[in-house]
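**Q** coordinates only, sequence not included:
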């Protein structure tokens, strides 16, 4: 095993912003990220900075939700679907100058699998039971049973230097990847600066000299900055902001059907939420059309457990009886469950305007059925910590979606899953999710996921609310931007700025 030295103290000259350096792009987001370790992060503001920009995986997901090669130039699958052999691109280096090879791939997968890492992505690589380094540019992954979504799952696993396999601290503040941009500095409550990685494996890319992510809490300030040219991109904006910017001169609005979703999560260890009839009653009290109209300005569709963008997988919400608002029916269910009202619960609210607006509408809707809700607002770091610790009755959030049902369902709804913060356990659901993960026949996988959706929609620990349009506002001088349904800013590698 080779030994490589890791230089974490990356330095660069200060990058000027605004008109002083036309090739540096300013991206305005609403708050500072909670961390930057690609194997630990879950919040949008963390993912949007590093995934695809600082870090890359063996595979990637393109704008059409197709699996494409990334650090892996190609791969071969054994006839029994139990081994995958990846051939890596040659000449790839990390931002510290060390070579990226099969050793780093193996260490990155082991790091995510390790219990000590406590990675929310662990389920994505859990079925990998063997890792063999054949040569510096070839790695073989072995499975005990077929793992149908392995190629799309690997797109979520960033490759990091092998020396950091056992370190769960360093990358949170100082990311080191192979992507088109390398980390320079993080000024708390101000900005994170990335600069062009001159050693990037694709000739002529990136086109920008750098990207600076500005933390701008006030929506009005972000909007004014976009129209004035101080900011080049406002990613993942809420529908209200999109509506306001649509008619502004010098602004281009990009949108696509989002695989991400808004949700009301329920902790089944907090009574009476452990009762499936109570969770079904909550679904029946919700009016999703009203939520979309009032909180998302009409920009969205009622959402089931899977995004309608996943046309081959998602069931239509008309199949879910609980999606028809029925206050009397909800009250009857609560009575049948032996629950006395009023019920007093709290909702932990993601610090984002659309989540705040959704929470207020839900608060009004639930009270009609005798459920009184207190809204709890915290900054993003506290929100993430409470979420990870299951320290909530309910929460309202916006979560990233995935092109394969396994990537969301298995880690979230299987007993003991790494993002099963709801503490949900259902043996029948476990069996369905195991089938969906190991079955390679598409029709049989769909049959399992159809059954899972029908259970989760009304009695699961998540009331899925809406899949909105994903909006990103771009200054007209910014060229080459492409919006991805996953919300990632992967296309920044091709972006340039007109003088």
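**A** Yep, that arrived. Computed from a prediction, not measured in an experiment: that's the story for all the values here. Numbering: from 1, shown residues only.
**Q** switch to C-alpha atoms for all contacts and neighbour counts from now on
**A** Fine.
**Q** which residue sits closest to residue 348, ignoring its sequence neighbours?
**A** residue 395 (4.3 Å; C-alpha to C-alpha, 6 or more residues apart in numbering).
**Q** Who are the contact partners of that neighbour?
**A** Neighbouring residues of residue 395 by C-alpha atoms under 8 Å, 6 or more residues apart in numbering: 263, 264, 265, 266, 347, 348, 349, 350.
**Q** Taking these, tell me the two that lie furthest apart.
**A** Spanning the widest gap among the contacts of residue 395 are 266 and 350, at 14.2 Å by C-alpha to C-alpha.
**Q** after the helix or strand hosting residue 48 comes which helix or strand?
**A** Using DSSP states H and E, residue 48 sits within helix 44-50. Using DSSP H and E, the helix or strand that follows helix 44-50 towards the C-terminus is strand 59-61.
**Q** wait, residue 211 sits on residue 28?
**A** No - contact criterion C-alpha atoms under 8 Å: residue 211 and residue 28 do not qualify, at 10.5 Å.
**Q** Give me the distance from whichever helix or strand residue 429 is part of to the chain's centre.
**A** Following DSSP H and E, one finds residue 429 within helix 427-438. Distance, stretch centre to chain centre, for helix 427-438: 22 Å (C-alpha atoms, centre = their mean, to the nearest Å).
**Q** Okay, buried residues for it please.
**A** The neighbour-count check on helix 427-438 (16 or more other C-alpha atoms under 10 Å) flags 429, 430, 432, 433, 434, 435, 436, 437, 438 as buried.
**Q** Identify the residue nearest the fourth one in space, chain neighbours excluded?
**A** Counting by C-alpha to C-alpha, 6+ apart, residue 410 is the residue found nearest to residue 433 once chain neighbours are left out, at 6.1 Å.
**Q** wait, that neighbour sits on residue 416?
**A** No - Residue 410 is beyond contact range of residue 416, at 9.6 Å (criterion: C-alpha under 8 Å).
**Q** take the one below as the second:
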């Protein structure tokens, strides 16, 4: 039985070079060269350090854009992280699971049961003790077929959660499903009475009671007033009074910051141009938990050849693309962030090499004609590239991609549509090239994106009809790793990512940067790609 007392950052695991099985109709393609990473923007949380002793107490105002949605899974991240806790929490640097409400957990060798032992002495905001019954009730309510809220995790083969005693809860499964460990164990835990209420998961204001660092003191029309939890199990937060203010949109939020009505605001990727000149601001950056990729539709005849997909990777100058984004992105080589615990620390990488791209395409039968356009059997290589109009990141990239592929001899017809239109086209697999932003799950399992049996039009999964038997086999292995051992899972996912580079379903480009903006009186905030912007509220301090 595999026991985890505290799972911190996993040591780098050397991934052996795998035998890549190319797409069935593709001739063998050369492996991309491994190059030095070069200078990269680190996604490591950039905290504002406390450079001199600060007094206890003080007040702070946090602003958010949006409404006061009290659905547990849809409420603003600040409120969720301030009030509630989970059994385990992600390490802010690597995303690896660390203890939260649970001091330890065990996974059976067949991974059909997971047992969590709660830390002793944790209290709800009203002073009642947290018990395993609360945990079991919460998880069973989230997993219920009658659940009416926003789904945030796939319970898969989950059967039920059972309280074995006051501090021990056991999860059982019909079949092995290691990704469930991350998805279920990071859900926020609520009091049993709240989880069993008829209105769950849409909470009433009086039900906003958790075990987190802050607790609700009052509610107004557009704000919550919170106070520190003096009984917080990780220690009383230094800041005494907190106000959370809601604004209708990002522009109103920025105006409030400029008018000194708020001390902190979170921004979305692509907003840096609108915030960079704010006076008295500190900009704390982190990679967003998403990546930008150019997805290939392998139903397109030309793109069904793995050599062509490799050439399209070599033809892109990522440094120039990054300049077009004003440096506001983190280069990635796969569908994982560089510091992620399950990522290959030294994956194959595509360098910009237009000559090599042309050489590979010539080997695949695509040769330049008198007009500079590549042709094969008399047919020009002409591809449609779809992306979202007015997206501050995707649209400028799309124009540059068209230009770079024209230099290779490929005719690219750029098509812009609104987000619903692009999503509809993606679901129906009606594109050649699709430039998109995709969310990165906290667990490394991404089989919905790349496994061949997920290729069903209308599902939104495997939208490029990608098929690689080796990748399929590796994904199946990841589901049944002995006791869901992290090192075993990391080795498999590292090999998956190597295969996805060598036999590419996409061009993996960047993770966009986002910013937590604070006034210069705020200290110790440290936004994270894995843990979010507000994971360490208990450490924040303010200068009077």
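**A** Alright, I've got the coordinates. Values in this document were obtained by computation on a predicted structure and should not be read as measured data.
**Q** Put one on top of the other, what's the TM-score?
**A** These two chains, once laid on top of each other, score a TM-score of 0.70 by TM-score structural alignment, normalised by the length of structure 1; 455 aligned residues with a C-alpha RMSD of 4.9 Å.
**Q** Please enumerate the helices of the stretch 301-450 of structure 2.
**A** Taking DSSP state H, counting those that start in this stretch as the criterion, the stretch 301-450 of structure 2 carries its helices at 306-314, 318-324, 354-363, 394-408, 419-427, 447-450.
**Q** Just name the most buried of those helices.
**A** Mean neighbour count, computed with mean count of other C-alpha atoms under 10 Å, is highest for helix 306-314 among the helices of the stretch 301-450 of structure 2, reaching a mean of 25.
**Q** Helix 354-363 and that one, what's the angle between them?
**A** 170 degrees (axes from the mean of the first three to the mean of the last three C-alpha atoms, to 10 degrees).
**Q** So which elements touch helix 306-314 of structure 2?
**A** With contacts defined as 3 or more C-alpha pairs under 8 Å, 6 or more residues apart in numbering; DSSP states H and E, the packing partners of helix 306-314 of structure 2 are helix 354-363, strand 506-519.
**Q** got the ones you listed as JSON lines, with distance to residue 169 of structure 2 columns?
**A** Output for these, formatted as JSON lines (distance: least, C-alpha to C-alpha, whole Å):
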{"stretch": "helix 354-363", "distance to residue 169 of structure 2": "55"}
{"stretch": "strand 506-519", "distance to residue 169 of structure 2": "36"}
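**Q** out of the ones you listed, nearest to residue 248 of structure 2?
**A** For those, proximity to residue 248 of structure 2 was assessed by C-alpha to C-alpha; strand 506-519 is nearest, at 18.0 Å.
**Q** how many neighbours does residue 338 of structure 1 have?
**A** With neighbours defined by other C-alpha atoms under 10 Å, the count for residue 338 of structure 1 comes to 12.
**Q** again but with residue 65 of structure 1, I slipped
**A** For residue 65 of structure 1, using other C-alpha under 10 Å, the count is 18.
**Q** and the gap between it and residue 249 of structure 1?
**A** 31 Å (C-alpha to C-alpha, to the nearest Å).
**Q** now swap in residue 93 of structure 1 and tell me
**A** Separation of residue 93 of structure 1 from residue 249 of structure 1 (C-alpha to C-alpha): 42 Å.
**Q** If you count surrounding residues, which of those two has more?
**A** residue 93 (19 against 10).
**Q** Was I right to think that one contacts residue 71?
**A** No - look at residue 93 of structure 1 against residue 71 with C-alpha under 8 Å: they stay out of range, at 10.7 Å.
**Q** could you say what helices and strands the longest helix seen in structure 1 packs with?
**A** Under DSSP state H, the helix in structure 1 containing the largest number of residues is helix 442-459. Counting contacts by 3+ C-alpha pairs under 8 Å, 6+ apart, helix 442-459 of structure 1 packs against helix 276-285, helix 427-438, strand 462-475.
**Q** out of the ones you listed, which comes closest to residue 333 of structure 1?
**A** Among these, helix 276-285 sits nearest to residue 333 of structure 1 (C-alpha to C-alpha), with 6.1 Å.
**Q** ok now that closest one, how far from the chain's centre?
**A** Using C-alpha atoms, centre = their mean, the offset of helix 276-285 of structure 1 from its chain centre is 26 Å.
**Q** what does stretch 293-303 of structure 2 give?
**A** Distance, stretch centre to chain centre, for stretch 293-303 of structure 2: 24 Å (C-alpha atoms, centre = their mean).
**Q** Repeat that for stretch 430-444 of structure 2.
**A** Distance, centroid of stretch 430-444 of structure 2 to centroid of chain: 11 Å (C-alpha atoms, centre = their mean).
**Q** now the helices for the stretch 51-200 of structure 2?
**A** Going by DSSP H, counting those that start in this stretch, the stretch 51-200 of structure 2 shows helices at 77-83, 132-143, 179-185, 192-195.
**Q** rewinding a little: distance to residue 433 of structure 2 for the helices of the stretch 301-450 of structure 2 - can I get that in CSV?
**A** As requested, the helices of the stretch 301-450 of structure 2 are exported to CSV (distance: least, C-alpha to C-alpha, whole Å):
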stretch, distance to residue 433 of structure 2
helix 306-314, 11
helix 318-324, 17
helix 354-363, 17
helix 394-408, 10
helix 419-427, 10
helix 447-450, 15
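**Q** of all these, which lies closest to residue 90 of structure 2?
**A** Once the helices of the stretch 301-450 of structure 2 are compared by C-alpha to C-alpha, helix 447-450 is nearest, at 20.9 Å.
**Q** Pull the distance from the closest one to the chain's centre.
**A** 15 Å.
**Q** can you tell me the mean distance of it from structure 1 after alignment?
**A** Compared with structure 1 after the fit, helix 447-450 of structure 2 shows a mean deviation of 4.0 Å (mean C-alpha distance after the TM-score superposition for structure 1).
**Q** who are the neighbours of that helix, in terms of helices and strands?
**A** Applying 3+ C-alpha pairs under 8 Å, 6+ apart, one finds that helix 447-450 of structure 2 contacts no other helix or strand.
**Q** if we can go back for a sec, let me know which of the helices of the stretch 301-450 of structure 2 is the nearest to residue 87 of structure 2.
**A** helix 447-450 (25.0 Å).
**Q** quick one on the thing from earlier: can you tell which of the helices of the stretch 301-450 of structure 2 is closest to residue 74 of structure 2?
**A** Between residue 74 of structure 2 and the helices of the stretch 301-450 of structure 2, the shortest gap by C-alpha to C-alpha is with helix 419-427, which sits at 20.6 Å.
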